[in-house]
Structures are given as structure tokens and as C-alpha cells.
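In: Everything below, folded, please.
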Amino acid sequence: MPRKPKYYVRPDGLHEAIRTISGKRVAFRGKTDADVERKMIEHRERLTKGRPFREVADEWKGIHFPTLAPNTLKGYKPALERAVKEFGETSVREIRAPDVKRFINEFARGGRALKTVSNQLLVLSLALGYAVSEGEIDYNPCVSISPPKGLQKGHRDAGSPDDEERVKKSAGVWLFPYLILYTGLRKGEALALTYDDIDRDNKEIRVTKSVYHIGDKPYIKKPKTEAGVRTVPIFDPLWRELPVGKGSKYIFSDDGGTTPISNRRYQTLWGRYVRETGITCTAHQLRHSFATMLFELDVDPKIAQELLGHSTEAMTREIYTHLRQQKLDAATKNINKRLAKKEHGSTQKRHKKA
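Out: Prediction:
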């Protein structure tokens, strides 16, 4: 008489045992009872030792990455790859705070900016935080670690005065760079503009959405932050150049306004614009040119924050501080140059008298 199976036999013939481990139901399946028991033993041993970081990171990635915005994903993906390269086969139970500190400090020594190093630490912390939530480790070793002091804060400078002049003279070549220079909109916000967003009665532009691309295809999303939903004035130079149109058609489009411009078409137009005008800056640098204009006109940081769509006034003040330091550095350089000339002239006079 055949021996009765110890575990439940599913309709597909597989033997199955379900156990609750650390509050989670885990299913063990195999062709025989022996296979099921072997898998349960292996699972217990693995929990005792701890899963390798690579496995935990891959599981967290599968859950978390699909929820991320495309631009966030661009920063998270390489950061996770670096973390896996460093800790891949190491058990999550064996990763300690000193290991994290060493990894972050070595990464920072490559001359990387504070934002890049902070992002690397954040991604590693999120992956290990997932291990905590799954009951695989008791604490997150990243919690007590901070980026090294003295790292440079990344600042993207504005376009050069020559670039700005070229943009001002070439509105007829392509409106897009001209619009960013006079509104400070982000690239995606400008590409998402429709004729309905232009309030001609009040000479304002309503910013309510943004374009992002996956591959070549454009998609619409909300602005980067809640503060990104805003109204910006249309200054006179831009007012004279804005095309007249009606309805929800996109201003920058491949198909007459039905959909936003594709990534390939955008790159083609930007490349052509660069060749025709000779500019060397990026679209984002033109946004910084707008911020510089606000600074030079002594626009209150709170007003500038609203116009630029920054989530906090501190972000705007940081830009203002950077611009102020640039002006101070330039003034110091000019003063030293002038003093050096005077000193040289005085020295020559003394030699002649002698």
C-alpha cells in the first residue's frame, strides 16, 4: 500500500507545506515530501545566516522601482548597482555601520558632489530598510551614517552672457530656449505647455503639468513638486514672440499639437539650434539665467521661489547665495588685478627715480 504523503498534494502534483515565518506565510513546494523538507531546512539556514544583499536588493528593486518617477529612477538605478557591486554576496546580517561608512567615504573621494553621495547613501539605506521591514535584520546600519563633511554642493551655472544674447536674438529660430530664458520653466514644464495654458488677458502662463520621456515617447505628469503648479508672468519680450493658438494643443509638438514633442525630435531641434546660434549652454542653464536675472533685479527670494517653482525658500536662497559668492569672487579678482597694476606702476617709478 502506497505511503500517504506527509504534506498537501496540489492538483498539479507538487507537494506543499505552508509555514508562518516572522509573520509571513511562506510556501515550500517540491515533487516529494523530501524535497519540501529539504527546502524548509535550506530556508531556515538561510534565515539564520541572512540572505545575501544582492538577493534582498533585487527583491526591493522589483517592488519599489516601478513606483518611481523616471528622473528619480535615473539616480536610483546606478546607485543600487554600485551598492550591489560592493555588498552583493555579503549577508545583510553581516553589513555593519563601519562597512557602510567605509563604502560611502570611498565613494565620496571620487570628487563627487554632496547630492550624489547623499543619494548613494539613501538608496543603500532604503534597500537595507526593506530587510528590516521583512524581519531579516534588527536595525538599519545606514541610520547612523552621514556623508563626509566638506563635500561640494553641486551648482549648475547660468548660461554665459554671450549665450543669453544669442538666445535673445534668435526667437525666430526656435521659441523653446527663448521661452525658458524669460520664464525660468523647467524643460518638461515648457514642453507640456498648451495654448490653454496661456492667459492672454492677464499676460500669464499657468504651469500645471510636465513632460517626461520613456525612450522616445512623451508622457504627461504633474510638476516636480506641489510648488511647481504655479502662474508666471509673461514679460514683454516673450509676449511679442508667443504664437497665437487656441485649445488644448501643445505648443511644442510633432503632430500639429495633439501630443507633446518626442525625445528624438527634441534632440534634433536642440542640436540644430545649437549649430545655428552657436550657444554652448543647456536648457536647464537658461532656467538658471532666469534665476540670475531675478537675483540681479533684487527680487525677493520668496517671490523668486514662487516663480521658479521651488519647493522651499531655502532652495532659492541657496541659489542666491551661490550667485552672491560668484559676484564677490569676480570683484575680488578684479580688485587684485587692479592693485597688481598699480603696484607694478609704482615699482617702475621707484626704479626710474633711483
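In: only C-alpha atoms for contact and neighbour calcs from this point on.
Out: OK.
In: packing partners for whatever helix or strand Tyr76 lives in?
Out: For Tyr76, the enclosing helix or strand under DSSP states H and E is helix 70-87. When contacts are defined as 3 or more Cα pairs under 8 Å, 6 or more residues apart in numbering; DSSP states H and E, helix 70-87 sits against helix 53-64, helix 114-133.
In: List the contacts of stretch 134-152.
Out: Contact with stretch 134-152 is made by 22, 47, 50-51, 92-93, 95-97, 100-101, 104-105, 108, 112-114, 117-118, 121, 124-125, 128-129, 131-132, as judged by Cα atoms under 8 Å, 6 or more residues apart in numbering.
In: One more pass at 7 Å, please.
Out: 22, 50, 93, 96-97, 100-101, 104-105, 113-114, 117-118, 125, 128-129, 131-132 (Cα atoms under 7 Å, 6 or more residues apart in numbering).
In: which non-adjacent residue is nearest Gly309?
Out: Spatial nearest neighbour of Gly309, chain neighbours left out: Gly228 (4.3 Å); criterion: Cα to Cα, 6 or more residues apart in numbering.
In: this one next, for a side-by-side:
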Amino acid sequence: MDRKDKKGRKLRVGEYYDSKNDRYLFRKMINGKRYTITDEDLITLRKKAAALTIDIENNNIYTRDMEKMTLDEYFECWCENSGKSGRKATTYMNYQAYYNAHVKGTELGRMAIRSIRKTHCQKLFNDMMKKGYKKSTLNNMKGCLSVLFSEAEDDDIVMKNPCKNIRFIQAGKGEREAISEEQVETLINFLKGDEEFAEYYPFFVILFNLGTRIGEASAITWDCVDFSNSKITINKALNRYRKKEYGFTVAIGSTKSKNGIRTVKVNEIVIRALKEQRRLQLQKEGSVTIKIPRVDDYGRVISEIDNLVFTQANGQAWYEPAVISLIHRIVKKQNEQAEQKGTVKLQYFTPHQIRHTYTTMAFEAGVDEKEVAFRLGHASEITTREVYTHLRGQKKQEQDEIVNRIQIG
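Out: Model (predicted):
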């Protein structure tokens, strides 16, 4: 390529003359991508180059490139640039998990983002409903896509958010089944008497008596335990992170919401269990204590914690998959013994069923709805009411029967 044309005119920066084809070229690099304009006339070429410069200044070039992106490509772009901005690290990771599980690689994910309409999004949710996903999962997926399309609106890629008025009212809420009183008693008695699993008795006492989320129970530190006043403060939670992005897999962060921070009065069984836990820890003094990162809402390490009340045998903090594994090991051994003795076997249960069992017992005991919401760390009793409507219905029926015993006349 020549820097002068056949008339001997010196060309500007970025301009070239192709003597072989008798054409002019203008080239410019934008964000690592080369753009080339060609024309037979130099004056016309310069007009095109000026228009390109205006597009660059107005960011239209980047927008046109993004318009060609598929939804999958735009999601990756969003993750790299603005996904973490202004939102909790746990929220960002949840968006990644939901998108990768339900959209990535699908027909919707492969579509050009500018071509996506409400009907395409509705089809995704209809398919998820057919597969049996519950309303909570659908709401989380909708939240992820709504944020993504809102960003695309800001980038002038789509005219409006196609997820805005999505409905899925026929989706089920899912049954939250409490663990029966007999099963709870069987579990507790097994833990008390089994040499291998007795050390986990205090952990399960806390879970059943406080109704905390697993992450909250796992993050309790000794400075949050007030033995003299029989109180425990829940003010943080253990979360899981992507090591390639944050440098660690588990860390202590804030609770799910501001309402998750609470100080609760506990019973004597809990205090005794905590004292036993303290004794077990001191007994193991000299064993490996692993420091857990303490992070802010954006996943930035601000300190380290090494005074957790509950840890695994290897010193690591408890997180949900590890607790699930522990439950399976406990149930397996108890079932083997029950088979030999001809006694009641434990049924497999999930960590969240423990929380549900606590809530069930609280309602059955007649605890005020507002107090139950406070102890669960819900934003308000409205959340508790929506989640545990069926329990309130059972309690209401019982109250109706009691009231109707008053018969006059």
C-alpha cells in the first residue's frame, strides 16, 4: 500500500492507496478491532472516514457490534464489564448460575439479542414450568434476565425489556415438608449416643432450635454468643464464591438482607450444647485452625476469621454441600443400626427442612407471626406469610375449631 496516490498527493494518517486496484483505503483500530473503508474517490473516502469518526465519538460503532451479539455473547460481555458493579458478589454469582443452567447454549441463548421478544422469553419460562421448576426458581431466572435486558436497553441494543411483563402464575410453589417429631427425636438420640457423630450434636441443636440458614449457623463466631444472658447474635453468613474470580471458594460475608441481623434469646438446651461445643473445641486444641476470609458485599477481603463456633474436622467452615454429605453419612449409619435392631429408621432430609421444621413448631406453639419472621431473618412477616401460607392455614383451622367450641343458646 502506498502513502501517496497516482497524482502524488500525500495521504493522511490511516489513508492508503492501492495502486494495483486503483482504490483508496482508510483503516482505524477500535477496541482491538480493525475497521476498513474503501472508495475509488479520495474525497468520498474522507467523507466516509469523517462519518466513522462521528460514530466512534457517539459510541455507535460499539453498539452496532453488540447488536450482532447473541444473548450468550452479551451475557459474557456483561459479566466481564458490569456484572459485579453495584451488586453483591453472591447476587452476581447467582445470576451466573441461573443463566448457565437454564439459558446458555439454548435456542434463546443463541439468538441475536436485538431479535429477542417477549414471546421468546415466555417460551423459556413455559419450558421450565413443564420441567417442574417452582415459582422461586422462575422468579430468580426472571430477575437475572431482567437485569441483563435492562443493561441492553441502556446500551441502546433493545428498545424495551422483553422480560418486563412475563407471567407464570400456574407455577407451583413447592412443598416444604417438615421433619416429623418422631424423626427429629430419632436423629437427636442417635447423635447423642453415637461415638462417631456425637461431636455434631451441638451443631444440629443450634439448627433445630434457631431455624437459621446453614450459612448463618456456619458463620457464628464465639464473640456472638452471650452465655450470661442466653443470647446469640446472627450478623453474618458464610457464602460460596468462584475461586477463579475471587481467589477463594468460601468466605464470611453479610447476611441475606439487613433484616437477617438479629439477636435472639435461646433456651437452656442451646446454651448447654454451645458449652459442649466449646469443650470439644478446647479438647482439640492444637489441631489445624483454618482462617476464613471476611469479605464485603463485593467479594473484597477485609479481614480473616478464625473463631468460628462450628467447623468441620479438617478446620474448614461448614457449607451446605458439606452439611448434606454429613446428613447422608449420619442417616446411612443410623439405618444400618436400625436394620439390625428393628427400630425406627431415619429418612433423608435436607438442611432447609430443618429450618422449615423450626417454623412449623413455632407456629404450632402459637408464636406470633411477626416474632417468627424476626427469628427467621425475613425482611417482614409478609415474606413469612407467603412462604408458609399452608402452615398458617393449618393453624387457622385449629383456631376455628377452638373458637367454635363456644356455643351459646
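In: Work out the TM-score between the chains.
Out: For these two chains in superposition, a TM-score of 0.74 is obtained (TM-score structural alignment, normalised by the length of structure 1); 314 aligned residues with a Cα RMSD of 3.8 Å.
In: and the next element down the chain from the top helix by length along structure 2?
Out: In terms of residue count, the longest helix belonging to structure 2 (DSSP state H) is helix 320-341. The first helix or strand that comes after helix 320-341 of structure 2 along the chain, using DSSP H and E, is helix 351-364.
In: So which elements touch that following helix?
Out: Helix 351-364 of structure 2 sits against helix 201-210, with contacts defined as 3 or more Cα pairs under 7 Å, 6 or more residues apart in numbering; DSSP states H and E.
In: who are the neighbours in contact with Pro5 of structure 1?
Out: With contact taken as Cα under 7 Å, 6+ apart, Pro5 of structure 1 is in contact with Asp33.
In: let me redo that: Arg230 of structure 1
Out: Arg230 of structure 1 makes contacts with Arg206, Val207, Thr208, Gly309, as judged by Cα under 7 Å, 6+ apart.
In: now swap in Ala171 of structure 1 and tell me
Out: Going by Cα under 7 Å, 6+ apart, Ala171 of structure 1 touches Tyr178.
In: Can you tell me the element it falls in?
Out: Assigned by DSSP H and E, Ala171 of structure 1 falls within no helix or strand.
In: counterpart of Cys142 of structure 1 in structure 2?
Out: Using TM-score structural alignment, the partner of Cys142 of structure 1 in structure 2 is Cys163.
In: element containing its match?
Out: Per DSSP H and E, Cys163 of structure 2 falls between elements, in no helix or strand.
In: Restricted to buried residues, select the contacts of stretch 134-152 of structure 1 in ChimeraX.
Out: Filtering the contacts of stretch 134-152 of structure 1 down to the buried ones (16 or more other Cα atoms under 10 Å) takes a single ChimeraX command:
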select :50,93,100,101,104,113,114,117,125,128,129,131
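In: Apart from its neighbours in sequence, what residue is nearest Ser254 of structure 2?
Out: Lys236 (4.6 Å).
In: if I look at the residue in structure 1 that the one you found lines up against, how far off is His288 of structure 1?
Out: Aligned by TM-score structural alignment, Lys236 of structure 2 pairs with Lys209 of structure 1. In this view, Lys209 of structure 1 and His288 of structure 1 are 20 Å apart by Cα to Cα, to the nearest Å.
In: do Glu59 of structure 1 as well
Out: Glu59 of structure 1 sits 39 Å away from His288 of structure 1, going by Cα to Cα.
In: who's more crowded, those two?
Out: The neighbour comparison of Glu59 of structure 1 against His288 (other Cα atoms under 10 Å) goes to His288, with 24 against 14.
In: now the helices for the stretch 201-350 of structure 1?
Out: Taking DSSP state H, counting those that start in this stretch, the helices of the stretch 201-350 of structure 1 run over residues 236-239, 263-277, 283-296, 301-308, 313-353.
In: Now the third one: buried residues?
Out: Put plainly, it is helix 283-296 of structure 1. By neighbour count with 16+ other Cα under 10 Å, helix 283-296 of structure 1 contains the buried residues 283-295.
In: a markdown table for the residues you listed, including distance to Pro237 of structure 1?
Out: Formatted as a markdown table, those follow (distance: Cα to Cα, whole Å):
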| residue | distance to Pro237 of structure 1 |
| --- | --- |
| Ala283 | 18 |
| His284 | 20 |
| Gln285 | 19 |
| Leu286 | 15 |
| Arg287 | 16 |
| His288 | 18 |
| Ser289 | 15 |
| Phe290 | 13 |
| Ala291 | 17 |
| Thr292 | 17 |
| Met293 | 14 |
| Leu294 | 16 |
| Phe295 | 19 |
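In: so which of the residues you listed comes closest to Thr32 of structure 1?
Out: Thr32 of structure 1 has its nearest neighbour among the buried residues of helix 283-296 of structure 1 in His284, at 61.8 Å by Cα to Cα.
In: Structure 2: which residue goes with that closest one?
Out: Using TM-score structural alignment, the equivalent of His284 of structure 1 in structure 2 is His352.
In: Which residue, other than its chain neighbours, is closest to its match?
Out: That would be Arg213: by Cα to Cα, 6+ apart, it lies 7.3 Å from His352 of structure 2.
In: And the one you found, what's its match in structure 1?
Out: Match for Arg213 of structure 2 (TM-score structural alignment): Arg186.
In: Trace His378 of structure 2 over to structure 1, please.
Out: When structure 1 is aligned by TM-score structural alignment, His378 of structure 2 is paired with His310.
In: got it, and Thr186 of structure 2?
Out: When structure 1 is aligned by TM-score structural alignment, Thr186 of structure 2 is paired with Arg166.
In: burial of the residue nearest to its match when sequence neighbours are not counted, as a residue count?
Out: Closest residue to Arg166 of structure 1 apart from its sequence neighbours, by Cα to Cα, 6+ apart: Thr277 at 6.2 Å. For Thr277 of structure 1, the neighbour count with other Cα under 10 Å is 14.
In: ok, now Ile305 of structure 2?
Out: 14.
In: Could you pull up the residues touching Ala273 of structure 2?
Out: Each residue near Ala273 of structure 2 by Cα under 7 Å, 6+ apart is listed here: Pro202, Val205.
In: Show the contacting residues for Tyr95 of structure 2.
Out: Contacts of Tyr95 of structure 2 by Cα under 7 Å, 6+ apart are Cys144.
In: Please determine how far the residue mapped onto Ser118 of structure 1 from structure 2 is located from Arg167 of structure 2.
Out: In structure 2, the residue matched to Ser118 of structure 1 (TM-score structural alignment) is Asn139. For Asn139 of structure 2, the distance to Arg167 of structure 2 equals 10 Å [Cα to Cα].
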